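Asks: fold the following for me, if possible:
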Amino acid sequence: MKRNFIIVFPEIGKGGAERVAASIVNHLIDEGYNVIVISLGPKHDYQFLELSEKVEIFHFSRKSKFDFSAFESIKVMFESRNVEYIFCIDFFAQLYMSMLRSHKKLNFKIVVNLHITIPKKKTDYLVNFLASRFLRKADWVVFISKNQEKYISSRFLLNSACKRTLIYNGIDTGKFIISNGEERIRLRESLLASSREDLLIIKVAGIRIEKDHETAIRALSYFHQVYAYKPKLIFVGDGDQNIKKGLENLSRELELTDYIVFVGFNEAVNQYLSCADLFTLTSHSVETFSLAALEAMSCGLPAVLTNIGGANEMINENNGSLSKPSDPIDIAQKWHLALAKDFNRENIRAFVVNEFDITKMNANYLKLFQHIEDSLMT
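Replies: Modelled structure (predicted):
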């Protein structure tokens, strides 16, 4: 008999949390589970997640954040399938399902997988704090970094009785490999019209407030003023068009239009990473354990990341450095030091392959779910 596995999203977007969840879902399908995906947001095209065709997807769109009109429909689904535990992505999905459990007097356990550390807004902090109050001692919290666990446990006064575990994010290292010199030159010319002499710093991130592209642009401006060479900054990713327009205006004001490229959303991220000399992230909140950073390092790129979330759990002296959030001068200085250092690309990749390959992550989640199922039987 196939085991049911229910995974609940607040909304299915294109972020790292969704990509991690999609990998877990497909692995569970391969292991013989019957997987049901519940989205509490609007219906989208999910082809980019590459979910197995065997996955069932249900949408319970809300008219407002706290629209509970779907409670009865979800209750009927759970009772008909004898649901004993569910897997929630981040705090809001857990809060919604906890309130369903309480209101409808259901008895399923909740496993919440957290992908945020510092909330980007005060309202997010309040929702997360409220959600943590609903966790019971039989529930589980899955953290994706040690720093995240420390922060959330202290700031949200997490129920000390609930169970917790740490599972690092993983990536498909087979898709992100080191390109040889000739291939790198060809990709630079074809994708970015750049020569082999250009130094390229790449940032792969959605254009959102918390990703702080503005500080990256100001760091590049400072870099050009202080140092004797002028690298280019490549932004891969799309998002808020108003923010993007402001970034383009800032680039013009700082006379950097010849040195900043907005690629937009592109599925061939690995090719752009292969072109670059250095990877960077300049986020000031939310970022917890970046898939983009792991993918870059899997391609052999050194990385300069702002020191938030679990950045210091993936960065060491052999693969990059950490910078201060919202500090363009410090970020520029760390870029300069990284570009001047002779990193061993093979060693950078080997670290990711050994520690953060997707097969290791999937195996750890499967082990957790099997442990929970064994405890339910006893």
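Asks: rest of the way, CA atoms for contacts and neighbours
Replies: Noted.
Asks: remind me, longest helix of the chain?
Replies: Counting residues, the longest helix in the chain under DSSP state H turns out to be helix 358-377.
Asks: check the offset of that helix from the chain's centre.
Replies: 21 Å (C-alpha atoms, centre = their mean, to the nearest Å).
Asks: and for comparison, fold this next one:
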Amino acid sequence: MKIAIVCYPTVGGSGIVATELAYNLASFGNIVHLVSYSPPFRFNKYNENIFFHNVPITNYPLFEFPMYTISIAAKLAEIVESENIEIIHCHYAIPHTISGIIAKEIVNKFSKVKVVTTLHGTDVTLVGKQENFRKIVQYALNKTDAITCVSEFLYQSTIREFSPNKPIEVIPNFVDTNEYKRQSNPKLRRKFADDEEKIIIHISNFRKVKRVPDVVQTFSLIQKQIPSRLILVGDGPDFSEVENLIIKLNLKDKVWLLGEQTSIVELLSISDLFILTSETEGFGLAALEAMSCEVPVVCYNVGGLSEFVFDGINGFLVPLGNIELLANKSIELLRNDTLRQSFAINARKTVVKNFDSRIITEKYLNLYLSLINGSIL
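Replies: Sure, this is the predicted structure:
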């Protein structure tokens, strides 16, 4: 099969999943064309079946803002025509699905290319709810040939908000469990913490919706009872606010601010606990990656997280905004090595059984084939 995947290149679940999907599809022998305005964050390994297409954003004096949507559409139409693309897979409804639909219309006289839209979360829960975007999101969902959502939560949200005119398939996010597995590295661990200290980690893009200050406030409570260090991985709009809060709470000597990192497995492998404080999560890929590396997750019970973080089995779920309970549950795990180890083993089992990359990639391949063969109309 020949597939074009369009995504945002920045750090975040949608871009990461799109890029990892490209690698997995290529490993099945498919030809994949990645399309974005710069190489995606996780696009860092050569594969002879993957080709990257940079989208030039035209800056013409007549137009006050760059024409991103049109530029993507033009590039997609060009690739469909030159490479005989069968599937355009758009990650994030706005603007990528609109671009995919325009490209399909441009080439419809000589191509039967199909457009697949994968919804990741904020394209429905935040962007799509804005009144000035609602109708264009609904148009995109009604015009695309197939829709997938990364969680049951997002599926329900999409039905409730937009009532698309076609079925939606839930295909969750995934992890390469052969890559994301715990690796013993005592030397690296000692660089971040003493032997008697626990390591807590948080990974995100530091946007407002991630509520990273809640992580810092939670750690402030934890470290008063448990000798521990906090590793914060990522960067974004709230980075300065987080940094100032760390100083204000006198935690500078106990918190590592690492910024964006690519060696996530190494950092997860030295960690004892993953804390996630998002206000909403379409899925929660960072938590799944942590669990694959046998790191139990303590998080707010929001969005799609409860679909793989099982309270009292492989992690803890607490009500949104309850920092004290978040800290207490974290302390409960960090104090009890037997319980934490049990959660860690269960976390890994959950990911391997239900969210391994090969299992999920086959679901996408089956969807593509159904579209090409006409069994989805």
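Asks: now the TM-score, please.
Replies: The TM-score (TM-score structural alignment, normalised by the length of the second structure) is 0.84; 361 aligned residues with a C-alpha RMSD of 3.0 Å.
Asks: what sits up against the longest helix of the first structure?
Replies: Helix 358-377 of the first structure is contacted from outside by Ser23, Ile24, His27, Leu28, Glu84, Ile167, Tyr168, Asn169, Gly170, Ile171, Asp172, Thr173, using C-alpha atoms under 8 Å, 6 or more residues apart in numbering.
Asks: the first one -> the second structure?
Replies: For Ser23 of the first structure, the aligned residue in the second structure is Glu20 (criterion: TM-score structural alignment).
Asks: name the helix or strand for its match, please.
Replies: helix 13-27 (DSSP states H and E).
Asks: helices of the stretch 101-250 of the second structure, residue ranges please.
Replies: Counting by DSSP state H, counting those that start in this stretch, the stretch 101-250 of the second structure has helices at residues 122-125, 131-143, 152-162, 186-192, 212-222, 239-248.
Asks: reformat the ones you listed as JSON lines; add distance to Gly312 of the second structure.
Replies: Shown next, in JSON lines, are the helices of the stretch 101-250 of the second structure (distance: least, C-alpha to C-alpha, whole Å):
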{"stretch": "helix 122-125", "distance to Gly312 of the second structure": "28"}
{"stretch": "helix 131-143", "distance to Gly312 of the second structure": "37"}
{"stretch": "helix 152-162", "distance to Gly312 of the second structure": "21"}
{"stretch": "helix 186-192", "distance to Gly312 of the second structure": "27"}
{"stretch": "helix 212-222", "distance to Gly312 of the second structure": "19"}
{"stretch": "helix 239-248", "distance to Gly312 of the second structure": "29"}
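Asks: right, and these - which one's nearest Glu324 of the second structure?
Replies: Closest of these to Glu324 of the second structure is helix 212-222, at 7.0 Å (criterion: C-alpha to C-alpha).
Asks: packing partners of that closest one?
Replies: helix 239-248, helix 323-335 (3 or more C-alpha pairs under 8 Å, 6 or more residues apart in numbering; DSSP states H and E).
Asks: show me what that helix is in contact with.
Replies: Contacting residues not belonging to helix 212-222 of the second structure are listed as 202, 206, 228, 230, 238, 241-242, 245-246, 249, 251, 275-278, 321, 323-324, 326-328, 330-331 [C-alpha under 8 Å, 6+ apart].
Asks: could you do stretch 309-318 of the second structure as well?
Replies: If you take C-alpha under 8 Å, 6+ apart as the criterion, stretch 309-318 of the second structure is touched by 296-301, 306, 325-326, 329, 342-347.
Asks: just the closest of these to Cys90 of the second structure, please.
Replies: For these, the nearest to Cys90 of the second structure is Ser306 (25.8 Å; C-alpha to C-alpha).
Asks: mind checking how far the residue nearest to that closest one when sequence neighbours are not counted is from Ser271 of the second structure?
Replies: Nearest residue to Ser306 of the second structure, sequence neighbours excluded (C-alpha to C-alpha, 6 or more residues apart in numbering): Leu317, at 7.5 Å. Leu317 of the second structure sits 19 Å away from Ser271 of the second structure, going by C-alpha to C-alpha, to the nearest Å.
Asks: more neighbours: the two, which one.
Replies: Neighbours were counted for Leu317 of the second structure and for Ser271 using other C-alpha atoms under 10 Å; Ser271 has more, 25 against 21.
Asks: ok, now which ones touch the aligned partner of the more buried one in the first structure?
Replies: Correspondence of Ser271 of the second structure to the first structure, assessed by TM-score structural alignment: Ala276. Listed by C-alpha under 8 Å, 6+ apart, the contact partners of Ala276 of the first structure are Leu199, Leu200, Ile201, Ile202, Leu301.
Asks: go again with 10 Å.
Replies: Each residue near Ala276 of the first structure by C-alpha atoms under 10 Å, 6 or more residues apart in numbering is listed here: 184, 187-188, 198-203, 232-234, 296, 299-302.
Asks: buried subset of the residues you listed as a PyMOL selection?
Replies: The following PyMOL line selects those of these that are buried, judged by 16 or more other C-alpha atoms under 10 Å:
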select buried, resi 184+187+188+199+200+201+202+203+232+233+234+296+299+300+301+302
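Asks: ok, which pair from the contacts of helix 358-377 of the first structure is furthest apart?
Replies: Glu84 and Thr173 (34.0 Å).
Asks: so between these two, which is more surrounded?
Replies: Each of Glu84 of the first structure and Thr173 has its neighbours counted (other C-alpha under 10 Å); Thr173 has more, 22 against 18.
Asks: can you tell me what that one aligns to in the second structure?
Replies: In the second structure, Thr173 of the first structure lands on Thr177 (TM-score structural alignment).
Asks: residues in contact with its match?
Replies: Listed by C-alpha under 10 Å, 6+ apart, the contact partners of Thr177 of the second structure are Glu289, Ser292, Cys293, Arg348, Val351, Val352, Lys353, Phe355, Asp356, Ser357, Arg358.
Asks: redo those residues as a markdown table? Include secondary structure and distance to Leu365 of the second structure.
Replies: Shown next, in a markdown table, are the contacts of Thr177 of the second structure (DSSP: H, G, I helix; E, B strand; the rest coil; distance: C-alpha to C-alpha, whole Å):
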| residue | secondary structure | distance to Leu365 of the second structure |
| --- | --- | --- |
| Glu289 | helix | 23 |
| Ser292 | helix | 23 |
| Cys293 | coil | 27 |
| Arg348 | helix | 25 |
| Val351 | helix | 20 |
| Val352 | helix | 19 |
| Lys353 | helix | 19 |
| Phe355 | coil | 15 |
| Asp356 | strand | 15 |
| Ser357 | helix | 12 |
| Arg358 | helix | 10 |
